[in-house]
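K.L.:
Got a predicted structure here, sequence first:
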Amino acid sequence: MRLTMDQIVNAVCLHLAERHEIPVESVEVELLYDEEQGFSAEVWVQGRSRFLIEANIKEAIMRYVLQEFGQRVYPSQIQLDVEDEIWADISQ
């Protein structure tokens, strides 16, 4: 299974909205990749900025895949990658 960049952004938005008990519209996400730092995301929750590391992104993807596709996946099954944009490959 492959998740697009938009699906990853949606996963992070839904995850943070649930955790902070706020409307999903109150969350903004920008996915980032740096050769030294790896994958991360800058998020704005109700106007406050913070950064998520790759483990946080994978946690959001795990919840998203369970809610949207009814499949339980683990962090070791999720591989983030980037070419023109970021995507996630999920192995079975």
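P.N.:
Received the coordinates, thanks.
K.L.:
from here on, contacts and neighbour counts on C-alpha atoms
P.N.:
Will do.
K.L.:
and the gap between A11 and V43?
P.N.:
Distance, A11 to V43, using CA to CA, to the nearest Å: 12 Å.
K.L.:
for E36, same thing?
P.N.:
Following CA to CA, the distance that separates E36 from V43 is 20 Å.
K.L.:
again, but for N10
P.N.:
From N10 across to V43, the span is 12 Å (CA to CA).
K.L.:
For the residue sitting furthest away from the middle of the chain, which three-state class applies?
P.N.:
Within the chain, the residue lying farthest from the chain centre (CA atoms, centre = their mean) is E36, at 19.3 Å. Classification of E36 using DSSP: H, G, I helix; E, B strand; the rest coil returns coil.
K.L.:
What distance do you get for it to I22?
P.N.:
33 Å.
K.L.:
Take this one as well and set it beside the first:
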Amino acid sequence: MQKLIIPEEDIVLAICVYIGEKQQIEPDNVQVELFYDDYSGVSAEIITPSGKQELITKQIITALREWIKDNLHADPYAGLKLDLDRRNGIYARLRYDS
């Protein structure tokens, strides 16, 4: 079993694409700010032309799973976890069989 680390920039990209598809807007029109809380985990504030919204961890993982399937052609259900590295920020860890 191997691990793939997905950096914060790719998580933001996955969210932009996900929200863009849901709201039928260009991903460039989506602004994302990620947050980490010791109790609730990772969340995101999204700003689009239609307003602000907050995504919880479950929604972020859904966006990442779609991005992983479409861009990495890997099994998005192989074990995905969001976490925080105090130096490098928020990241996702995907476990998969090679």
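P.N.:
Cool, got the structure. Predicted, not measured: the structure shown is a model, and the values here were computed from it.
K.L.:
Just give the TM-score of the two.
P.N.:
The TM-score (TM-score structural alignment, normalised by the length of the first structure) is 0.92; 91 aligned residues with a CA RMSD of 1.2 Å.
K.L.:
Could you find the counterpart of the residue farthest from the centre of the first structure in the second structure?
P.N.:
For E36 of the first structure, the aligned residue in the second structure is Y39 (criterion: TM-score structural alignment).
K.L.:
cool, Q46 of the first structure as well?
P.N.:
Counting by TM-score structural alignment, Q46 of the first structure lines up with P49 in the second structure.
K.L.:
wouldn't its match be in contact with Q31 here?
P.N.:
No. Counting by CA atoms under 8 Å, P49 of the second structure sits too far from Q31 to count as a contact (9.7 Å).
K.L.:
Compare these two (neighbour count), which wins?
P.N.:
Using other CA atoms under 10 Å, the more surrounded residue of P49 of the second structure and Q31 is Q31, with 18 against 10.
K.L.:
measure the more buried one to N71 of the second structure for me?
P.N.:
From Q31 of the second structure to N71 of the second structure the distance is 21 Å (CA to CA).
K.L.:
so where do the strands sit in the first structure?
P.N.:
2-3, 27-34, 38-45, 48-53, 78-82, 86-90 (DSSP state E).
K.L.:
Next, the angle from the third one to strand 48-53.
P.N.:
Between the axes of strand 38-45 of the first structure and strand 48-53, defined by axes from the mean of the first three to the mean of the last three CA atoms, to 10 degrees, the angle is 160 degrees.
K.L.:
What residues of strand 38-45 of the first structure count as buried?
P.N.:
F39, S40, A41, V43, W44, V45 (16 or more other CA atoms under 10 Å).
K.L.:
The aligned partner of E18 of the first structure in the second structure - nearest residue in space that isn't next to it in sequence?
P.N.:
Alignment note: E18 of the first structure maps to E21 in the second structure; criterion TM-score structural alignment. Once flanking residues are discounted, E21 of the second structure sits nearest to P27: 7.9 Å by CA to CA, 6 or more residues apart in numbering.
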